[in-house]
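Student: Have a look at this fold, sequence not included:
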């Protein structure tokens, strides 16, 4: 028999799509030979590994599933003994490999083999010869490999496979999964928690919620967790009540943040997003650990906290309380700006402060001006940070307005930045600062004719516009009412966040704006005549290639905006 199987490994690896069915049929014919032995079955089980990364289409995988089902029904004990270790080996390799679409799909294929094995060898038979520990750990590892990729459709498909199998085998045999998971050390990896979460979802769906209450568990980690693992634990975390969170989850998070905040800080938000309890008091408790000064050393973690502060601007606080809250935020961010030297962290801190200016309902806060005056010429203020300072002030004036005294103090500084940009038209960072400063002057209604001429001649030169950074693009976006060429440029910007479609619609939605729409349409014709229209997707913020390219979708959005006048 083994002689007949000798050429099978080569055939499996070299067979075309049409020949794969014949290879699988040949294996089945050998397995149906009278006098088949255990080594032959073991050999065939090992051959399945060769197909995992080669047979990637559904038809080829259906051949492999039929072979696994045949093995499970005709050679049950030998197959369980040989295939379960193979599945465990595959699962450990996939779990310990960096997540990717290919790894996720391989995990799905192997998980499907395990469910076919269960339905063929365990469903309608006694439990003798079944190594549940190997089976459950294999499936847990495969679930972790699938979940780590973060594709909810593939995660749902994995759940659907297991749910169907668990319903088929019944509650008594399903208890073996819970027993194995509870006997496994919680710190052995995220696969335990992810599998518990899948079990919670299954038990809820079949109406066995009381089983969940018996086995709630909090899993600890010693390395930075993959956020997709925490998303995969949503069904488990949603089962926790306020007592569980207060008595078990909060102490674990406090301990982790005291010991190593860099490990856990990015996971805190994802954990709390999955909870199904009122967080008013609990959020304050968890915030106390984040406030500890000097604990965060990684710039990425500092930026994560600053982004969280920016999100808090959505709190439903109004009037005097809103102003008082802004002053507190500004005071804390001022400390960051004084002590921080990392450029990107400084830019994010300024962006956070800028976002808080929206909705204050009062004139520009003096605290904001004090920060601007104090730090604009600091040693840590690079050209990119100066641009952010100008952008922050321009956005603040636009959102809040400025008193005459504030306008008098700001005009010289902003005018100086515009003049500097006019003198250095080839320095793109300087020009970006000038664009943001000019936006501030526009909001203050202080742009003199000389400065407007400089803006038109230098700041809106085609090469400068093409090289303008995000902040410069946003500043141009906010100037569309007065700068038609700037309007045309930003309507066709590569980044959707900068494109001014809605602003142009609002600008043209009046009868007396038909002439403006006509002039903009003529400018659009000039762009189309250049012929530089590509069929690519819109650029994302991380896509630096092909900057300045115009796609058909951009042209369509632009035309729709130009047709908005009534």
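Tutor: Perfect, thanks for sending it. Since the model is a prediction, treat every value here as computed from it, not as a measurement.

Student: can we go C-alpha only for contacts and neighbour counts from here?
Tutor: Fine.

Student: helices or strands next to the helix or strand encompassing residue 231 in the packing?
Tutor: Secondary structure assigned from DSSP states H and E places residue 231 in helix 227-232. Here helix 227-232 touches helix 132-149, helix 190-205, helix 261-273, going by 3 or more CA pairs under 8 Å, 6 or more residues apart in numbering; DSSP states H and E.

Student: Let me know which of the ones you listed is tucked in deepest.
Tutor: Highest mean neighbour count of those: helix 132-149, a mean of 25 (counted as mean count of other CA atoms under 10 Å).

Student: now for that helix, which elements pack on it?
Tutor: Counting by 3+ CA pairs under 8 Å, 6+ apart, the packing neighbours recorded for helix 132-149 are helix 76-95, helix 101-121, helix 152-169, helix 171-183, helix 190-205, helix 227-232.

Student: After the last one, which helix or strand is next? Please name it.
Tutor: What that stands for is helix 227-232. Assigned by DSSP H and E, the successor of helix 227-232 is helix 234-237.

Student: How far does that following helix sit from its chain's centre?
Tutor: Helix 234-237 sits 19 Å away from the centroid of its parent chain (CA atoms, centre = their mean, to the nearest Å).

Student: Could you export the helices and strands packed on helix 227-232 as CSV, including distance to residue 328?
Tutor: Shown next, in CSV, are the helices and strands packed on helix 227-232 (distance: least, CA to CA, whole Å):
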stretch, distance to residue 328
helix 132-149, 39
helix 190-205, 39
helix 261-273, 22
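
Student: want to compare, so here's the second one:
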């Protein structure tokens, strides 16, 4: 990078750091547009990428209006296109520690709002950085899907109905445009450490498959889905949050009477004896 160009980039980034959290929507849009032009086609050092990610996180609880969020998403898209690997490595993990994830408590409106803002960023990364089935593997891909599952659990638990519909459309559009992607999502989620936090995103996957009559994909993962439900929801030592219980219904609707009798009923009976307050809705 030439010295004069490097100086321009440095000045732009400094202005962005100062104005990104401005209360003025006009100022936000101006500085984000300036950032877009600055980073387009540039190969920025990784420390700069990390710094930008930290600044992006600051917007999650500040940008409440659609115009600011659209402008930010547009800037992030340009950055992802310019440096896909660096963004995929640095942006998603930090979303788990920037105040948009509830820790052991029911998600609230504040965390859910931040998660609603962050999820479209992650969908951008999926679309641009992981466009083909061949590269949807490895640590970065797994971490990205894990982060999405945690963020969606926040949205399902604390966001308004309209916000949840908007995020659901975002995922549905992504899966519809990329045949086979929803199958890979389910495989990846089921390969992670078992947690009931994955249930909302898995439920959304199942709902998508149901709507598109892709019963083969559901049947492919049904045994693993039921195993996850039994171990993380039915046998949970603490009562799962209501939104987890509700999203479990998407998976349970595809269970046959025989599967219920053989796989769920014995466990349910044990759970009722051990912790009836956790097992009964």
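Tutor: Good, I have the coordinates. No experiment lies behind these values; they were computed from the predicted model shown.

Student: I'd like the TM-score for the two structures, please.
Tutor: The TM-score (TM-score structural alignment, normalised by the length of structure 2) is 0.83; 263 aligned residues with a CA RMSD of 2.5 Å.

Student: For the helix holding residue 231 of structure 1, grab the matching residue range in structure 2.
Tutor: Aligning helix 227-232 of structure 1 against structure 2 (TM-score structural alignment) gives residues 242-247.

Student: Please spell out which residues along the matching stretch are buried.
Tutor: 243, 244, 245, 247 (16 or more other CA atoms under 10 Å).

Student: so which of those residues comes closest to residue 132 of structure 2?
Tutor: Using CA to CA, residue 247 is the member of the buried residues of stretch 242-247 of structure 2 that sits closest to residue 132 of structure 2, with 28.6 Å.

Student: does the closest one really touch residue 196, like I thought?
Tutor: No. Between residue 247 of structure 2 and residue 196 there is no contact under CA atoms under 8 Å: 10.2 Å.

Student: would you turn the buried residues of stretch 242-247 of structure 2 into a markdown table with distance to residue 168 of structure 2?
Tutor: Compiled in a markdown table, the buried residues of stretch 242-247 of structure 2 are given as follows (distance: CA to CA, whole Å):
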| residue | distance to residue 168 of structure 2 |
| --- | --- |
| 243 | 15 |
| 244 | 16 |
| 245 | 18 |
| 247 | 13 |
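
Student: how much space is there between residue 183 of structure 2 and residue 133 of structure 2?
Tutor: Distance of residue 183 of structure 2 to residue 133 of structure 2, given as CA to CA, to the nearest Å: 10 Å.

Student: how about the strands in structure 1?
Tutor: Assigned by DSSP state E, structure 1 shows strands spanning 533-534, 550-551.

Student: Mind checking the ones you listed for the one nearest to residue 285 of structure 1?
Tutor: In terms of CA to CA, the element of those nearest to residue 285 of structure 1 is strand 550-551, at 49.3 Å.

Student: other SSEs contacting that closest one?
Tutor: Strand 550-551 of structure 1 is packed against strand 533-534, with contacts defined by 3+ CA pairs under 8 Å, 6+ apart.

Student: tell me what the strand it packs on is packed against?
Tutor: Judged by 3+ CA pairs under 8 Å, 6+ apart, strand 533-534 of structure 1 is in contact with strand 550-551.

Student: what range in structure 2 matches the strand it packs on?
Tutor: So strand 550-551 of structure 1 sits over no part of structure 2, by TM-score structural alignment.

Student: Could you do stretch 59-69 of structure 1 as well?
Tutor: Stretch 59-69 of structure 1 corresponds to residues 67-77 in structure 2, going by TM-score structural alignment.

Student: Equivalent analysis for stretch 375-390 of structure 1, please.
Tutor: The aligned range for stretch 375-390 of structure 1 in structure 2 is empty, by TM-score structural alignment.

Student: Over to stretch 413-421 of structure 1?
Tutor: By TM-score structural alignment, stretch 413-421 of structure 1 lines up with nothing in structure 2.

Student: Tell me how far that stretch lies from the chain's centre.
Tutor: Worked out by CA atoms, centre = their mean, stretch 413-421 of structure 1 lies 38 Å from the chain centre.

Student: Equivalent analysis for stretch 113-129 of structure 2, please.
Tutor: With CA atoms, centre = their mean, you get 7 Å for stretch 113-129 of structure 2.

Student: For the helices and strands packed on helix 132-149 of structure 1, give me CSV that also has distance to residue 17 of structure 1.
Tutor: Output for those, formatted as CSV (distance: least, CA to CA, whole Å):
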stretch, distance to residue 17 of structure 1
helix 76-95, 24
helix 101-121, 17
helix 152-169, 24
helix 171-183, 37
helix 190-205, 34
helix 227-232, 34
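
Student: Over in structure 1, tell me which residue corresponds to residue 155 of structure 2.
Tutor: Per TM-score structural alignment, residue 155 of structure 2 is aligned with residue 146.

Student: Against residue 128 of structure 1, how distant is that match?
Tutor: Note on residue 146 of structure 1: its distance to residue 128 of structure 1, by CA to CA, is 30 Å.

Student: Same question for residue 238 of structure 1.
Tutor: According to CA to CA, residue 238 of structure 1 and residue 128 of structure 1 sit 36 Å apart.

Student: Please say which of those two ends up with more neighbours.
Tutor: When residue 238 of structure 1 is set against residue 128 and neighbours are counted by other CA atoms under 10 Å, the residue ahead is residue 238, at 17 against 8.

Student: picking up where we left off before, please tell me how far the match of residue 155 of structure 2 sits from residue 155 of structure 1.
Tutor: Counting by CA to CA, the gap from residue 146 of structure 1 to residue 155 of structure 1 is 6 Å.

Student: what's the answer for residue 334 of structure 1, then?
Tutor: Counting by CA to CA, the gap from residue 334 of structure 1 to residue 155 of structure 1 is 44 Å.
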